[in-house]
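J.: Provided below are the primary sequence and the corresponding predicted coordinates.
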Amino acid sequence: MGLHVVSPERSVTLIKGLSVLGFVASRPFGCTIAETAKDVEISRAAARRLLLTFCDMDILRQDQKWFLPTPKLAELAISPIVTEPFWEALRPPMKHVSEKTGEACSMSTLYGQDIVYVARAPSRRVLSVHLEVGSRLPAVHTSMGRVLLSNLVPERLTALINQTELPRRTRFSLSDRQVLLETLCGVASNGYAIVDQELEEDLISVAVPVFAPTGATLAALNFSSTPTRYPSKRLRDTIVPMLEAASKQITDVLRTNQDINSHAIKEIKK
């Protein structure tokens, strides 16, 4: 796993601790101090201190040389945003877009250098890209990814782009980091992103941000089709307003339906 290089303003100990929890969570049958130290790339002494501290907090438990996660570790991760009921309650506006156009409408959130699909209203047509909730795609080559990346603080965005590989998935894919950064600035200014055949040839998509009631960018909403059916101009003129309306409806649902959060937490605790 290893640790990322961080600025002096960050807490390295906290980063190490979270890395340790991530490793133990991936080893439900137990792991040792030596295994943890090797995976997280820290000393055995540091791994031992962190593992024992988490045991004192009942987040982990120790059985001989083995350290195992407890239910409390799962409780720490409970947030409505990680549950299916949270996103499923936001799907009706997406379904409306899909039914009106006959094309797929999806929503995703950013996870490192990827986007993760959290809700989807599929197309009536069969596309070559098979996607479902939980699917991951590289953020830099997707319209939703570019919307989400464009809303990162400049320092974080630059660091992420510098660490991201830019393979040419098609002959249209952006592979120059400076051009990509300039493109993302345009996305931030326009409020939407269009990606034309960069992920896969004969696939075009457009995305807009989905805002939380606080104004933070919660996710991105996307429409995908083929360039023949929906060239860029048609996407801008007809689909962007439709997605923006759906995005506003989703924000309104989040603002008014307080039951989403409580229902989601109940589901994850079952």
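T.: Ah, there it is.

J.: When you work out contacts or count neighbours from here on, use the C-alpha atoms and nothing else.
T.: Fine.

J.: give me every residue that touches Val253.
T.: Contact analysis of Val253 by CA atoms under 8 Å, 6 or more residues apart in numbering lists Leu90.

J.: Is it correct that it falls within a strand?
T.: No. According to DSSP: H, G, I helix; E, B strand; the rest coil, Val253 belongs to no strand; its state is helix.

J.: Kindly provide the distance from it to Met94.
T.: Separation of Val253 from Met94 (CA to CA, to the nearest Å): 13 Å.

J.: Mind jotting down where the strands sit in the stretch 51-200 of the chain?
T.: Ranges of strands within the stretch 51-200 of the chain are 60-63, 66-69, 104-111, 114-121, 136-138, 193-196, based on DSSP state E, counting those that start in this stretch.

J.: Could you figure out how far the third one is turned away from strand 114-121?
T.: Here strand 104-111 runs at 150 degrees with respect to strand 114-121, directions being taken by axes from the mean of the first three to the mean of the last three CA atoms, to 10 degrees.

J.: Packing partners of strand 104-111?
T.: Here strand 104-111 touches helix 92-101, strand 114-121, helix 143-150, strand 217-225, going by 3 or more CA pairs under 8 Å, 6 or more residues apart in numbering; DSSP states H and E.

J.: Tell me which of these is the most buried.
T.: Ranked by mean neighbour count, these are led by helix 143-150 with a mean of 29 (mean count of other CA atoms under 10 Å).

J.: Next, the angle from it to strand 104-111.
T.: Helix 143-150 runs at 40 degrees relative to strand 104-111, counting by the same axes, to 10 degrees.

J.: which residues touch Val97?
T.: Val97 is in contact with 103, 105, 242-243, 246, counting by CA under 8 Å, 6+ apart.

J.: can those go into a markdown table with extra columns for neighbour count and distance to Ser224?
T.: Compiled in a markdown table, those are given as follows (neighbours: other CA atoms under 10 Å; distance: CA to CA, whole Å):
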| residue | neighbour count | distance to Ser224 |
| --- | --- | --- |
| Glu103 | 20 | 7 |
| Cys105 | 28 | 7 |
| Met242 | 18 | 13 |
| Leu243 | 25 | 11 |
| Ala246 | 23 | 15 |
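
J.: and here's the other structure:
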Amino acid sequence: MPVNARAPHFVRSFERGLAVIRAFDAEHPARTLSEVARACDLTRAAARRLLLTLADLGYVRSDGRLFRLTPRILELGYAYLSGLDLPRLAAPYLEQLVSLVGESAALCVLEGDEAVCVAQVPARRVMAAAVAVGARFPAHGTAVGRAMLNSLPEAAGAAEYVLLDGDPEDGVTTLAAPVRDRGGQVVAGVSLAVHSGRMSATTVRRELLPRLRAAAAAIEADLRITDPAPDASLGTATHR
């Protein structure tokens, strides 16, 4: 089959419709008919038919000259996101966090009085501080456990983050932030582990906390467009 040939089942109009949707992005949130046609290599007539069809379906709106996507476009990604469990949903954000700060990151959930690691990405260096998936720790003794416990409804006050400075025994400083679902309930915690000799607690707070909180916020944003009542596969936090 030639390189540019399509299989018999291929629906060209569907491909063109998806191309029109992809023509809108952060740099081009609004486009004219001519701009859409040019970006998608379509005639103006074809682009107009596709845009009007998307408008009839509620995915595009127009003020007469400019076309924009509507929030309903999020429905197209809902089925994919709702099928993810929390560790897989969080994985790309953990990987991005590690690439930005160069320290090991982990995602933990509460099971009773324990913090359980359900996903982790180690730093790419020798002697990186990291925990294994499946590892369990007394929640009160860990930064990520405290971040989750302090965010439970019965806690005195929600903590935006918890920092535990390294002690002489393990020499690891940990920084953690809670992750909340659409209803504002804590479902997990994200943490960073840093060897104390490499970075002081003050530096950890100043340089790593904004990145950590951004990662937690990104995970929460994905959770907001998934099932508003996560089941056990999402690692919903429970406490005895």
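T.: That came through, no problem. This is a predicted model, so every value here is computed, not measured.

J.: Overlay the chains and give the TM-score.
T.: TM-score for the superposed chains, counting by TM-score structural alignment, normalised by the length of the second structure: 0.55, backed by 149 aligned residues with a CA RMSD of 2.9 Å.

J.: any chance of the strands of the stretch 51-200 of the first structure in a markdown table, plus distance to Trp87 of the first structure?
T.: As requested, the strands of the stretch 51-200 of the first structure are exported to a markdown table (distance: least, CA to CA, whole Å):
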| stretch | distance to Trp87 of the first structure |
| --- | --- |
| strand 60-63 | 30 |
| strand 66-69 | 27 |
| strand 104-111 | 9 |
| strand 114-121 | 6 |
| strand 136-138 | 16 |
| strand 193-196 | 22 |
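
J.: Figure out which of the ones you listed is closest to Lys38 of the first structure.
T.: strand 66-69 (14.7 Å; CA to CA).

J.: Could you tell me where that closest one falls in the second structure?
T.: Per TM-score structural alignment, strand 66-69 of the first structure has no counterpart in the second structure.

J.: Could you pull out the buried residues of that strand?
T.: 67-69 (16 or more other CA atoms under 10 Å).

J.: Same question for stretch 204-218 of the first structure.
T.: For stretch 204-218 of the first structure, the neighbour count (16+ other CA under 10 Å) marks 204-212, 217-218 as buried.

J.: Can you tell me which of the residues you listed is closest to Thr142 of the first structure?
T.: Once CA to CA is applied, the member of those that ends up nearest Thr142 of the first structure is Ser205, at 7.6 Å.

J.: Average separation of the helix or strand hosting the closest one from the aligned part of the second structure, please.
T.: Remark: Ser205 of the first structure resides in strand 204-211, with elements defined by DSSP states H and E. Aligned to the second structure and superposed, strand 204-211 of the first structure gives a mean residue distance of 0.6 Å (mean CA distance after the TM-score superposition for the first structure).

J.: Tell me how far that strand lies from the chain's centre.
T.: Counting by CA atoms, centre = their mean, to the nearest Å, strand 204-211 of the first structure is centred 14 Å from the centre of its parent chain.

J.: whereabouts in the second structure does that strand align?
T.: Strand 204-211 of the first structure corresponds to residues 173-180 of the second structure when matched by TM-score structural alignment.

J.: I'd guessed Val116 of the second structure sits against Phe137; true?
T.: Yes. Between Val116 of the second structure and Phe137 there is a contact under CA atoms under 8 Å: 6.7 Å.

J.: I'd like to know which of the strands of the stretch 51-200 of the first structure lies nearest to Thr238 of the first structure.
T.: Nearest to Thr238 of the first structure, of all those, is strand 193-196, at 13.0 Å by CA to CA.

J.: mean distance, the closest one to its aligned residues in the second structure?
T.: Mean deviation for strand 193-196 of the first structure: 0.9 Å (mean CA distance after the TM-score superposition for the first structure).

J.: Next, the residues that contact that strand from outside, please.
T.: Contacts for strand 193-196 of the first structure (CA under 8 Å, 6+ apart): 141-144, 146-147, 172, 187, 203-208, 227, 232.

J.: Out of those residues, name the two that are farthest from one another.
T.: By the measure CA to CA, Phe172 and Val208 form the most distant pair in the contacts of strand 193-196 of the first structure, at 21.4 Å.

J.: Arg48 of the first structure and Ile33 touch, don't they?
T.: Yes. Between Arg48 of the first structure and Ile33 there is a contact under CA under 8 Å: 5.8 Å.

J.: What residues sit buried inside stretch 260-270 of the first structure?
T.: Residues 260-261, 264-265, 268 are the ones in stretch 260-270 of the first structure that count as buried (16+ other CA under 10 Å).

J.: Select, out of the strands of the stretch 51-200 of the first structure, the one closest to Glu88 of the first structure.
T.: strand 114-121 (6.5 Å).

J.: what angle sits between the closest one and strand 217-225?
T.: Using the same axes, to 10 degrees: strand 114-121 of the first structure against strand 217-225 is 70 degrees.

J.: compared with the second structure, how much does strand 114-121 of the first structure deviate?
T.: Mean for strand 114-121 of the first structure is 0.9 Å (mean CA distance after the TM-score superposition for the first structure).

J.: Alignment lookup: Asn222 of the first structure to the second structure.
T.: In the second structure, the residue paired with Asn222 of the first structure according to TM-score structural alignment is Ser191.

J.: quick one, what contacts that match?
T.: Residues in contact with Ser191 of the second structure, defined by CA under 8 Å, 6+ apart, are 105-107, 143-144, 174-177, 212.

J.: who are the neighbours in contact with the closest residue to it other than its chain neighbours?
T.: Spatial nearest neighbour of Ser191 of the second structure, excluding adjacent residues (CA to CA, 6 or more residues apart in numbering): Ala176 at 4.1 Å. The contact partners of Ala176 of the second structure, by CA under 8 Å, 6+ apart, come to 143-144, 147, 161-163, 189-192, 212.

J.: try Leu51 of the first structure
T.: Taking CA under 8 Å, 6+ apart, we find Leu51 of the first structure in contact with 20, 33, 60, 67.

J.: Show me what it lines up with in the second structure.
T.: By TM-score structural alignment, Leu51 of the first structure lines up with nothing in the second structure.

J.: This completes my enquiry, with thanks.
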